[in-house]
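J.: Fold the following.
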Amino acid sequence: MRALTWQGKHDVRVETVPDPEIVNPRDAIIEVTSTAICGSDLHLYDGVIPGLMSGDILGHEFMGRVVETGPKSTLQKGQRVVVPFTISCGKCFHCMKQQYSACDNSNPVEKQDLSEPLYGHAMSGLFGYSHLTGGYPGGQAEYVRVPFSDVGPIVIPDGMDDDEVLFLSDILPTGWMAAENADIEEGDTVAVWGCGPVGLFAVQSALVMGAARVIAIDHHPHRLELARKLGAKVIDYTQTKMLEALMEMSGGFGPDAVIDAVGMESHGFAPDAVSDQVKQAVGMGADSAHALREALLAVRKGGRVSMPGVYGGFVDKFPLGALMEKGLQVRTGQTHVQKYTKDLLKRIQDGELDTTFMISHRLPLEEAARGYENFRYNQNEWTKVVLKPGTSLS
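T.: Sure thing, here's the model as predicted:
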């Protein structure tokens, strides 16, 4: 089959690789009909996530058609399914608490030593996201083996297009959980750093959850316009003094809740951001956290901090004093996708949530490298890229 493989920093290639096979009784094989490039894929593309090996298949946002099942799979051949990026057994301590992204059984034992020294515990399995998370082949391919297929995939009703439901695999539940982690109350002011796909879905979710005002922060004009169309007030951080603007827009109080949808590759021209980027480039520091620092300083006393943005290592100059002295609550983590998919599917069917506005480009899988390059360097125009295996779409 054809699949997108990682070969090194800024080097991804579509190659012919072996077809996946059923390994365990709960497995299924999916023929991929749509797969997307995620913002967190760019961390792999930029080489800031450890644990990748040459030839690894990327991609964790995908859906498709069931073509083969193991004897203990609950799926049936021919069903259309969306597959969560989190690989979860459904039976361990964490899965039973609906903490699916903390599954104890999905990261193979021989891989757990890679992440346990970094984080104190082994990470769960994720599709296409380095050997820290199990080394599972990803979904930017013609076919994918799906472990624990009786737990993860959600069957899609007839009549719904891929574009409507593809993002149930990751970014829609991630944006929703980000807003949920912000513990939004009626009348709240919520500030969201980053108007990429997760940030935009966090904006949409916060408004659905009852926020009176959502302030979206970015510097790409088109992304800010998408946020404005969703109903957000917007700030171009290159054109204003952020903390002053947020205080003014919140009546001198500060936002009730803040959402960092940027993560480890925060950019900007503030001294801390420039310092982070230099250290990241030369390998002295893993994460650039300017957006997170700014969010912690901006949020009101007693406020809530939600962090859906991906961080992988260490952060310098962390304002721990502000966190403690202001009495802030922080919630973060990889998304417990399976917890949200049924509810979000219904909200899509009922017209309460829209996902298709996000898609800017559709490309055949063979042009995935072009999609990555543009999604990385032309983020204003390339808001979301969907890849279509087995097509000549242009």
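J.: From now on I want contacts and neighbour counts done on CA atoms only, so please keep to that.
T.: OK.
J.: The stretch 101-250 of the chain: helices as residue ranges?
T.: With DSSP state H, counting those that start in this stretch as the criterion, the stretch 101-250 of the chain has helices at 109-119, 162-165, 171-181, 197-208, 221-230, 242-249.
J.: Mind putting those helices into JSON lines with distance to V67 and mean neighbour count?
T.: Below are the helices of the stretch 101-250 of the chain laid out as JSON lines (distance: least, C-alpha to C-alpha, whole Å; neighbours: other C-alpha atoms under 10 Å):
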{"stretch": "helix 109-119", "distance to V67": "28", "mean neighbour count": "14"}
{"stretch": "helix 162-165", "distance to V67": "17", "mean neighbour count": "18"}
{"stretch": "helix 171-181", "distance to V67": "25", "mean neighbour count": "26"}
{"stretch": "helix 197-208", "distance to V67": "30", "mean neighbour count": "26"}
{"stretch": "helix 221-230", "distance to V67": "37", "mean neighbour count": "19"}
{"stretch": "helix 242-249", "distance to V67": "51", "mean neighbour count": "16"}
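J.: For the comparison step, fold the sequence that follows:
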Amino acid sequence: MRALVWHGRKDVRVDTVDDPEILNPRDAIIRITSTAICGSDLHLYDGYIPTMKSGDILGHEFMGEVVETGPGSTLKKGQRVVVPFTISCGSCFHCGKHQYSACDNGLPADNQDIAQTLYGQPMAGLFGYSHMTGGYAGGQAEYVRVPFSDVGPIVIPDGIEDDKVLFLSDILPTGWMAAENAQIEPGDTVAVWGCGPVGLFAVQSAFLQGAERVIAIDHYPRRLELAAKFGAETINYEDSDVYDALMQMTGGIGPDACIDAVGLEAHGVFFDNVVDQIKAATFLGTDRTHVIRQAILACRKGGRVSMPGVYGGFVDKFPLGAFMEKGLTLKTGQTHVQHYMPALLNAIMEEKIDTTFMISHRLPLEQAAEGYRMFHDNQNDVTKVVLKPDWAEAAE
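T.: As a prediction, the model looks like this:
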């Protein structure tokens, strides 16, 4: 089959690789009809996530048609499914609490030591996202093996096109959980750093969960325009000091809740961010954490900080004193996608949530490498690239 393969920093190619096979009774094989490039895939592209190996197949946002199942799968051939990016068993302690991204059994035994060394405990597996998250082949391909297929994928009713439901795989539940983790109360003001796909869904979700005001922070004009269409007020950090602007907009109190939808590759010419970039380039650090620092300093006393942005390693200059003295609450983590998928699918079918506005570009799978370069280099115009294998394009 054809698949997008990681060969090194900023080196991804569509190669011919072996077709996936059923390895465990609960497996299923999915023929991909739509797959997307996620902003967190750019962390892999830029070489920020450790334990990647040349030959790894990328992609964790995908959907398609079931073509083969193991005897323990509950799926049936011919069903259309969206697959969550988290790989979870459904029966461990954490899955029992609907904390699917904390699954004890999502990682193969050979990969658990890597995660335990880096993070203290192993987490759920992730498709196409390094060997510390399982080394699973991703879905930017013609076919993919889906472990625990009786737990993860959600069946899509006939008549609903891919574009409306594809983002159930990751960014829509991630944006929703980001807003939920902000513990929004009626009348709240919520600040969202980053108007990429997750940030934009967090803006939409914050309003749906009861926020009175949402303030979106970015520097790409088109992304700020998209946030404004949902009713958000906007700050362009290249034109304004974010802290000063937030204080002015909130009467000196600060936002009730702050959402960091940026993560480890914060941009901008700020002293702390420049130092972080130098440390990352010289292997003295890994993550650029300007946004989470700024969110902590700007959040009102007694407020909440939600961090859906991906971080990979260790940081310094973390404002722990401000965090403690201000009595803040921080909630974060990979998304418990399986928990949110059914309700969000219903919201899409009832037209309470729109996802199609996010798609800016569509490309054949064979042009996936160009899609990565385009997304990486032109984030003002590129919000989401959807890739389709040849047969999916022909079917349309």
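J.: Serialize the helices of the stretch 101-250 of the first structure to JSON lines and add fields for distance to Y340 of the first structure.
T.: Compiled in JSON lines, the helices of the stretch 101-250 of the first structure are given as follows (distance: least, C-alpha to C-alpha, whole Å):
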{"stretch": "helix 109-119", "distance to Y340 of the first structure": "26"}
{"stretch": "helix 162-165", "distance to Y340 of the first structure": "13"}
{"stretch": "helix 171-181", "distance to Y340 of the first structure": "6"}
{"stretch": "helix 197-208", "distance to Y340 of the first structure": "12"}
{"stretch": "helix 221-230", "distance to Y340 of the first structure": "21"}
{"stretch": "helix 242-249", "distance to Y340 of the first structure": "31"}
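J.: out of those, which comes closest to L363 of the first structure?
T.: Shortest distance between L363 of the first structure and the helices of the stretch 101-250 of the first structure, using C-alpha to C-alpha, is found for helix 162-165: 13.2 Å.
J.: how big is the offset of that closest one relative to the second structure?
T.: Overlaying the second structure shows helix 162-165 of the first structure at a mean distance of 0.2 Å from the equivalent residues (mean C-alpha distance after the TM-score superposition for the first structure).
J.: Pull the distance from that helix to the chain's centre.
T.: 17 Å (C-alpha atoms, centre = their mean, to the nearest Å).
J.: Contacts for that helix, please.
T.: For helix 162-165 of the first structure, contacts defined as C-alpha atoms under 8 Å, 6 or more residues apart in numbering pick out 33-34, 63, 82, 156, 345, 348, 354-356.
J.: residue ranges for the strands of the stretch 251-396 of the second structure, please.
T.: Assignment of strands within the stretch 251-396 of the second structure using DSSP state E, counting those that start in this stretch yields the ranges 257-260, 304-307, 329-332, 361-364, 385-388.
J.: which residues touch R80 of the second structure?
T.: Contact analysis of R80 of the second structure by C-alpha under 8 Å, 6+ apart lists 63-66, 155-157.
J.: wait, A211 of the first structure sits on A182?
T.: No: taking contacts as C-alpha atoms under 8 Å, A211 of the first structure lies outside contact range of A182: 10.5 Å.
J.: any residues in contact with both of those two?
T.: Common neighbours of A211 of the first structure and A182, counting by C-alpha under 8 Å, 6+ apart, are absent.
J.: Can you pick out the residue with more neighbours from these two?
T.: More neighbours surround A182 than the other of A211 of the first structure and A182, with 24 against 21 (other C-alpha atoms under 10 Å).
J.: wait, doesn't the more buried one sit right on D260?
T.: No: applying C-alpha under 8 Å as the test, A182 of the first structure and D260 come out as separate, 10.4 Å apart.
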